[in-house]
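# give me coordinates for this.
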Amino acid sequence: MDAADLTDIIVNTVELLSPQANMNGIQFKLNYADSDFIISCEKNQIKQVFLNILKNAMEAMDKGGDIEISLEDNNEGGCIVSFQDQGCGIPDEFLPRLGEPFYTLKEKGTGLGLMICHKIIKQHHGSIEYKSKIGEGTLIEITLPLLKTIK
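Modelled structure (predicted):
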């Protein structure tokens, strides 16, 4: 595992997806405090998680709109990365099953994307939570432990 700045990983992921987002009328809005969010991670795995989540968000937004990505300190030695989309939303009864293998709400989905996300976040000692309102969008919050930096 390497030390990496979460802000860099997010910016990098957003750059990858921006051309596709722009074509679909979707803007990424980044909000993060002006500090370092250094975590111990496999960079590519965390990037994979963000890519999966952002692609899902984009697919849920057929009319375009904004995806807000926020990064904040949770004051408990960790940080929260949140992704808020303006998509179609997910019915409450489906939320607990997200991340189960082969469970999908998409016509052509495999249900493996979020399962992999859950696995990666767990390996990084983090957690992932979903909140959603039909017609308003979905909020996904990922909590990850920050590396203790010596000041």
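# for the rest of this, base every contact and every neighbour count on C-alpha atoms.
Will do.
# this protein: strands as residue ranges?
2-5, 26-32, 38-41, 65-73, 78-84, 127-133, 137-145 (DSSP state E).
# I'd like these written out as a markdown table, with distance to residue 97 and mean neighbour count added.
A markdown table is the format used below for the strands of the chain (distance: least, C-alpha to C-alpha, whole Å; neighbours: other C-alpha atoms under 10 Å):
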| stretch | distance to residue 97 | mean neighbour count |
| --- | --- | --- |
| strand 2-5 | 30 | 15 |
| strand 26-32 | 27 | 16 |
| strand 38-41 | 26 | 20 |
| strand 65-73 | 23 | 19 |
| strand 78-84 | 19 | 21 |
| strand 127-133 | 10 | 16 |
| strand 137-145 | 14 | 21 |
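# structure for this one too, so we can compare:
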Amino acid sequence: MNDIQFTLSVEESPIFITCEKNQFKQVFLNVLRNAIEAMNMGGEIHINIKQGSDGACIISFQDQGRGILEELLPRLGEPFYTLKEKGAGLGLMVCHKIIKQHDGSLYYKSKVNDGTLVEITLPLAC
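The predicted model follows:
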């Protein structure tokens, strides 16, 4: 779709988290939609799932899109804040809410013309 390739990298050992499936489907769809819309010339989206050194689950999405100015990153997830012409500013807000409800965190790293990394950290299931 849109000349975009997806690559998935998952650690060999199983990683278990406790979550509500439909809520996380919404999070992943919002993050991937943003990545796709940022890549109007195609490219790759790398999805990586691993266990962090602190024992948490880390799910990351790296795109090759147009990137975001560093000073705008702290505003991502604010209600009605958007960088899109036709965006409502609610997608990432919902993502933040869902991740927080699951005792996780969302982190962004971006560089203009060099893509954006979205990293979701979640506690492992006991």
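# select, out of the strands of structure 1, the one closest to residue 17 of structure 1.
strand 26-32 (9.4 Å; C-alpha to C-alpha).
# which residues in structure 2 does the closest one align to?
Across structure 2, the stretch matching strand 26-32 of structure 1 (TM-score structural alignment) is residues 4-10.
# that stretch vs structure 1, average distance?
Stretch 4-10 of structure 2: mean distance to aligned residues in structure 1 after superposition is 0.5 Å, counting by mean C-alpha distance after the TM-score superposition for structure 1.
# list of residues touching that stretch?
Contact with stretch 4-10 of structure 2 is made by 36, 39, 42-50, as judged by C-alpha atoms under 8 Å, 6 or more residues apart in numbering.
# repeat that for 10 Å
Stretch 4-10 of structure 2 is contacted from outside by 35-36, 39-51, 59-64, using C-alpha atoms under 10 Å, 6 or more residues apart in numbering.
# what's the answer for stretch 89-102 of structure 2, then?
Contacts of stretch 89-102 of structure 2 (C-alpha under 10 Å, 6+ apart): 17-20, 23-24, 26-31, 33-34, 76-83, 103-107, 120-123.
# and residue 50 of structure 2, how far from residue 8 of structure 2?
From residue 50 of structure 2 over to residue 8 of structure 2 the distance is 11 Å, taken as C-alpha to C-alpha, to the nearest Å.
# let me fix that: residue 126 of structure 2
Counting by C-alpha to C-alpha, the gap from residue 126 of structure 2 to residue 8 of structure 2 is 25 Å.
# check residue 29 of structure 2 too.
As for residue 29 of structure 2, its distance to residue 8 of structure 2 is 15 Å (criterion: C-alpha to C-alpha).
# can you check residue 110 of structure 2 too?
The value you get for residue 110 of structure 2 to residue 8 of structure 2, if C-alpha to C-alpha is used, is 20 Å.
# before we move on, what about residue 111 of structure 2?
Residue 111 of structure 2 is 22 Å from residue 8 of structure 2, by C-alpha to C-alpha.
# and what of residue 39 of structure 2?
18 Å.
# same check, this time on residue 99 of structure 2
For residue 99 of structure 2, the distance to residue 8 of structure 2 - C-alpha to C-alpha - is 21 Å.
# next, name the residue at the spatial heart of structure 2.
residue 118 (3.9 Å; C-alpha atoms, centre = their mean).
# so that residue sits right up against residue 68, yeah?
No. Between residue 118 of structure 2 and residue 68 there is no contact under C-alpha atoms under 10 Å: 11.7 Å.
# which neighbours do the two share?
By C-alpha under 10 Å, 6+ apart, the residues touching both residue 118 of structure 2 and residue 68 are 108-110.
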